[in-house]
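# I would like the atomic coordinates for the input below:
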Amino acid sequence: MDFTLLIIIIILALIFDYINGFHDAANSIATIVATKVLTPFQAVLWAAMFNFAAYFISKYIIGEFKIGNTIAKSVDEHFITLEVILAGLVAAIIWNLVTWKLGIPSSSSHTLLGGFMGAALAKAGVFSQIIDGKEIDVINYAKVVPTFLFIFLAPLIGLIIAYFITVLILNICKKANPSKADRWFRRLQLVSSALFSLGHGGNDAQKVMGIIGAAVICYHMNMGDVAYTSLESADRFAHFVEDWGWVPFVSFTVIALGTLSGGWKIVKTMGTKITKVTPLEGVAAETAGAITLYLTEHFGIPVSTTHTITGSIIGVGITKRISAVRWGVTINLLWAWVLTIPVSALLAAIVYYIFSIFM
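I've put the predicted structure just below:
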């Protein structure tokens, strides 16, 4: 039964990975499509290629998968079961599909995290328990609190960096020939969107890895596998990556395939509804988003690529004037961001209770 559940979880996690790809395709391509530098098909092909290339950077240049480790340890191992992970995944898939259908650029990262935590809390029934004489929190706050904070900090950082990059470019290029500068920035958008797609792949594919890792570790612990039970908790994820080396490769491949499918409703929201974007501003927004993603990946903080690029687009918008940003759309997006974790957590708790009746 446990092995069957593990296989179901891996399949569902990869389905989520695929959905994440087409849900978040807009993050990488919205500005490059809005400025007509590439056609929609060319744009998703470009983004997917660099989503996949991020695997080689994470494995061979960075040398570890910090964000996957953070997701895997967002819930204390005493409260992780295969049923908890399954319920969290089902809830995350439902919420992602609903927001995609409505064209709302919500965070796949926070959907997954909310689902995982909500199902674990439903299993425990409390926020902490006394285990072996020690009070253990269900949620690993040291891992989760930075993620909560970056719901607001990631777009703010993206906004600030994008604002200053735009102002810097405008000052450097103020005497340039407008048509010649426009041609150059169209070419540079290929570079900036590639950089952002690398950050998107490295950030988001690892989240699925983290969930699969939590399931695999749980399965081996239940089986009494000495290769896992003999290790300290902090070392188990690294052993999983080494032991199940195909999981990172497949996770990055599937998110790239999802990106190829596109997410056109969200492209429209990101590329045209927040503010009108020129090639120059597209370069600034994507570069700012990429810098933010690389910084947070370095510290192992799973952030939303959606939040990051939205903040960056707002940052370039306010360099023109405050009214250039459609604040009504932006406020609606903010509500979606704030509600994603609690709604997906509640949904996961309901799914877990339903599963507990039949499993």
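# going forward, measure contacts between C-alpha atoms and count neighbours the same way
OK.
# so residue 182 is in contact with residue 281, correct?
No - applying C-alpha atoms under 8 Å as the test, residue 182 and residue 281 come out as separate, 10.5 Å apart.
# more crowded one of these two?
residue 281 (28 against 15; other C-alpha atoms under 10 Å).
# run this one through as well so I can compare:
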Amino acid sequence: MDSQLILLIVIIVLALVFDFINGFHDAANAIATIVATRVLTPFQAVLWAASFNFAAYFISKYWIGEFKIGNTIAKTVNENFITLEVILAGIIAAIIWNLITWWFGIPSSSSHTLIGGFMGAAIAHAGALASQGVDVINYVKVLPIFLFIFLAPFIGMVVAYFITIIIMNICRRSTHKKAEKWFKRLQLVSSALFSLAHGGNDAQKVMGIIGAAVIFYHVQQGDADWVNAPDRFKYFVEDYWWVPFTSFLVIGLGTMSGGWKIVKTMGTKITKVTPLEGVSAETAGALTLYLTEFLAIPVSTTHTITGSIIGVGITKRVSAVRWGVTINLLWAWVLTIPISALVAALIYYFIMLF
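From the prediction side, this is the model:
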């Protein structure tokens, strides 16, 4: 077995490890509000969310018919600067940052961690060429991702605000007890919708990284089918059919393991959430994710649901949102890509010593 094939296998294994970590890191996104409102116990909630994370595979494959976000991730870096060492360094950096933010209960973006690591390692690999003006980064793919660091939570916030206002007006004549009973049931629906969107969005990011590695390996080996394929990512999905299936399965298993520190931050520290507000936040988050998936823009499910929860809090009063916590989260969001990129670059230099 040649060294490049061994490296490819290591990358696939580590990418699935990242996928699992992504699941338990982002479990809070789908279940924070449903646990905070006591609609489900923590165990019931992660089981519910994990089931829909995995079900998203069948929607992406058989209903949508393609994996747009995976394709975007695979093409964030100019293919001339992609090597297996670059991808390995990016994944290791992403795993490190995800574990650090999980340990401190910071709901940062697994998506941006992965993208930042990939770009940082590629820039390190490019070296002198990067300083000569050669584009390492595919800006057509990357600029919308950067833009939606801010747009995704803002869209989630605005949509959640208006959904909450509309619901409150519709239900103004209903008794509190009756309304709460109905919204607890509706939270099962809204959390399922968000979990579907979460699975469809985040599992594809790992697919994209594995796809970039597999495509590089086969092209480097001179495999004619891969070299001549008009759409290499589409060919990868067809030939490595088990990668999408496994990516969705593993993120579901990761979600089942939970991420309780982040659940606490998302469900209780930003603002107090009622069943009605939980429905609004999850529905707004899901709609935002479906929109960005349609546009093939990888966004952070963490940023999206956080923005939605803030939008719900603002309907009561601006002071209902704990802005100190929110500002700390914003710093984590802004720093995720550059820190991941820096760590990945250092790891790449270390790998190349051997």
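# how about the helices in the stretch 151-300 of structure 2?
Secondary structure of the stretch 151-300 of structure 2 by DSSP state H, counting those that start in this stretch: the helices cover 176-220, 224-227, 232-239, 242-257, 260-264, 275-294.
# would you turn these into CSV with distance to residue 105 of structure 2?
Formatted as CSV, the helices of the stretch 151-300 of structure 2 follow (distance: least, C-alpha to C-alpha, whole Å):
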stretch, distance to residue 105 of structure 2
helix 176-220, 19
helix 224-227, 42
helix 232-239, 35
helix 242-257, 15
helix 260-264, 5
helix 275-294, 20
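# most tightly surrounded among the ones you listed?
helix 275-294 (a mean of 25; mean count of other C-alpha atoms under 10 Å).
# the helix or strand just after that helix to helix 275-294, inter-axis angle?
Sequence order places helix 301-314 as the next helix or strand after helix 275-294 of structure 2, per DSSP states H and E. Inter-element angle recorded for helix 301-314 of structure 2 and helix 275-294: 140 degrees (by axes from the mean of the first three to the mean of the last three C-alpha atoms, to 10 degrees).
# what lines up with residue 275 of structure 2 in structure 1?
Superposed on structure 1 with TM-score structural alignment, residue 275 of structure 2 falls opposite residue 279.
# and its match, how far from residue 188 of structure 1?
8 Å (C-alpha to C-alpha, to the nearest Å).
# give the contact list for residue 184 of structure 2.
By C-alpha atoms under 8 Å, 6 or more residues apart in numbering, the contact list for residue 184 of structure 2 reads 39, 275, 276.
# try 6 Å this time
Residues near residue 184 of structure 2 by C-alpha atoms under 6 Å, 6 or more residues apart in numbering: 39, 275.
# state the distance from it to residue 353 of structure 2.
Applying C-alpha to C-alpha to residue 184 of structure 2 and residue 353 of structure 2 gives a distance of 56 Å.
# what do you get for residue 220 of structure 2?
From residue 220 of structure 2 to residue 353 of structure 2 the distance is 22 Å (C-alpha to C-alpha).
# over to residue 200 of structure 2?
Taking C-alpha to C-alpha, one finds residue 200 of structure 2 at 38 Å from residue 353 of structure 2.
# and if you look at residue 209 of structure 2?
On the measure of C-alpha to C-alpha, residue 209 of structure 2 and residue 353 of structure 2 end up 23 Å apart.
# now do residue 87 of structure 2
Counting by C-alpha to C-alpha - residue 87 of structure 2 and residue 353 of structure 2 are separated by 16 Å.
# looking at these two, which is more packed in?
residue 87 (27 against 6).
# trace the more buried one over to structure 1, please.
By TM-score structural alignment, residue 87 of structure 2 lines up with residue 85.
# which of the helices or strands spans its match?
Assigned by DSSP H and E, residue 85 of structure 1 falls within helix 82-102.
# what's the first helix or strand after that helix?
Taking DSSP H and E, what comes next after helix 82-102 of structure 1 is helix 108-124.
# who touches stretch 41-48 of structure 1?
Under the criterion C-alpha under 6 Å, 6+ apart, residues 29, 197, 256, 259, 260 lie in contact with stretch 41-48 of structure 1.
# switch the cut-off to 10 Å
Residues outside stretch 41-48 of structure 1 that contact it (C-alpha atoms under 10 Å, 6 or more residues apart in numbering) are 21-22, 25-33, 36-40, 51, 53, 190, 193-198, 200-201, 252-263.
# on average, how far is it from the matching bit in structure 2?
For stretch 41-48 of structure 1, the mean deviation from structure 2 after alignment is 0.1 Å (mean C-alpha distance after the TM-score superposition for structure 1).
# buried sites along that stretch?
For stretch 41-48 of structure 1, a neighbour-count test (16 or more other C-alpha atoms under 10 Å) marks 43, 44, 45, 46, 47, 48 as buried.
# save those as CSV, and put in distance to residue 5 of structure 1 too.
Shown next, in CSV, are the buried residues of stretch 41-48 of structure 1 (distance: C-alpha to C-alpha, whole Å):
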residue, distance to residue 5 of structure 1
43, 37
44, 33
45, 34
46, 36
47, 33
48, 30
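# and those residues, which two are the farthest apart?
With C-alpha to C-alpha as the measure, no two of the buried residues of stretch 41-48 of structure 1 lie farther apart than 43 and 48, at 8.5 Å.
# tell me the spacing between the nearest residue to residue 293 of structure 1 once chain neighbours are set aside and residue 303 of structure 1.
The shortest distance from residue 293 of structure 1 to any non-neighbouring residue, by C-alpha to C-alpha, 6 or more residues apart in numbering, is to residue 199 (5.5 Å). Distance, residue 199 of structure 1 to residue 303 of structure 1, using C-alpha to C-alpha: 11 Å.
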